[in-house]
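S.K.: the following comprises the amino acid sequence and a computationally predicted model.
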Amino acid sequence: MTNAESSTAASGLAWFKSSYSGTEGGECVEVAAGTEAVHVRDSKDVSGPVIRVSREAWAGFVGMASSEPGA
């Protein structure tokens, strides 16, 4: 379901940080949608490890994260 890959394997992707992330440099992640998976990395360590999850798993995560508490 998930696995880590090197940042060089995920190079060439278009990375995006959430619009909810501030400019203070806090704890943020960046995501990049590939053809078969979604890649996630630490925005402060872009050369560090990258987590890859299936598009279906990412959609489930986003759905759960955007749900109202107790819904």
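M.R.: Received the coordinates, thanks.
S.K.: contacts, neighbours, all on C-alpha from now
M.R.: OK.
S.K.: you'd agree residue 3 is up against residue 40?
M.R.: No: using Cα atoms under 8 Å, residue 3 is not in contact with residue 40; the gap is 10.5 Å.
S.K.: next up, a second structure to put side by side with the first:
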Amino acid sequence: MPIQELTEVQQIVQELCLMNNKFMNKVFENNIPAAELLLRIILKNDKIKVKEVKVQNFIQNLYGHSAQMDILA
């Protein structure tokens, strides 16, 4: 890979963050350790155990607003 292309790829990677929906989906898709670590950090609880992870999970509610979950763990 030419140096010029590598620099472009590195620049794209540096701009990625978990707020980017496509990147977040790839990071957490079936990745129990990553979801567990994120929840432990956010909730300040190192005893959290994650059993299953789903990304972009849609929860329908017949009586009100439905919701689309970025991550369901």
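M.R.: Good, I have the coordinates. None of these values were measured; they are calculated from a predicted model.
S.K.: got a TM-score for the pair?
M.R.: The TM-score (TM-score structural alignment, normalised by the length of structure 1) is 0.24; 31 aligned residues with a Cα RMSD of 3.7 Å.
S.K.: circling back to that earlier point, of residue 3 and residue 40 of structure 1, who's got more company?
M.R.: Between residue 3 of structure 1 and residue 40, residue 40 has the larger neighbour count (other Cα atoms under 10 Å), namely 23 against 11.
S.K.: ok, now which ones touch the more buried one?
M.R.: Applying Cα atoms under 8 Å, 6 or more residues apart in numbering to residue 40 of structure 1 gives the contacts 29, 30, 31, 32, 50, 51, 52.
S.K.: part of a strand, is it?
M.R.: Yes: checked against DSSP: H, G, I helix; E, B strand; the rest coil, residue 40 of structure 1 lies within a strand.
S.K.: skipping adjacent residues, who's closest to it in space?
M.R.: Distances taken as Cα to Cα, 6 or more residues apart in numbering place residue 31 nearest to residue 40 of structure 1, at 4.6 Å, with adjacent residues excluded.
S.K.: wait, that neighbour touches residue 38, no?
M.R.: Yes: because the distance of 6.8 Å satisfies Cα under 8 Å, residue 31 of structure 1 is recorded as touching residue 38.
S.K.: and for residue 3 and residue 40 of structure 1, which residues touch both?
M.R.: Listed as contacting both residue 3 of structure 1 and residue 40 by Cα under 8 Å, 6+ apart are 51, 52.
S.K.: how about the strands in structure 2?
M.R.: Remark: strands assigned in structure 2 by DSSP state E are 54-59, 67-72.
S.K.: okay, these in TSV with distance to residue 9 of structure 2 and mean neighbour count next?
M.R.: Below are the strands of structure 2 laid out as TSV (distance: least, Cα to Cα, whole Å; neighbours: other Cα atoms under 10 Å):
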stretch	distance to residue 9 of structure 2	mean neighbour count
strand 54-59	25	15
strand 67-72	26	14
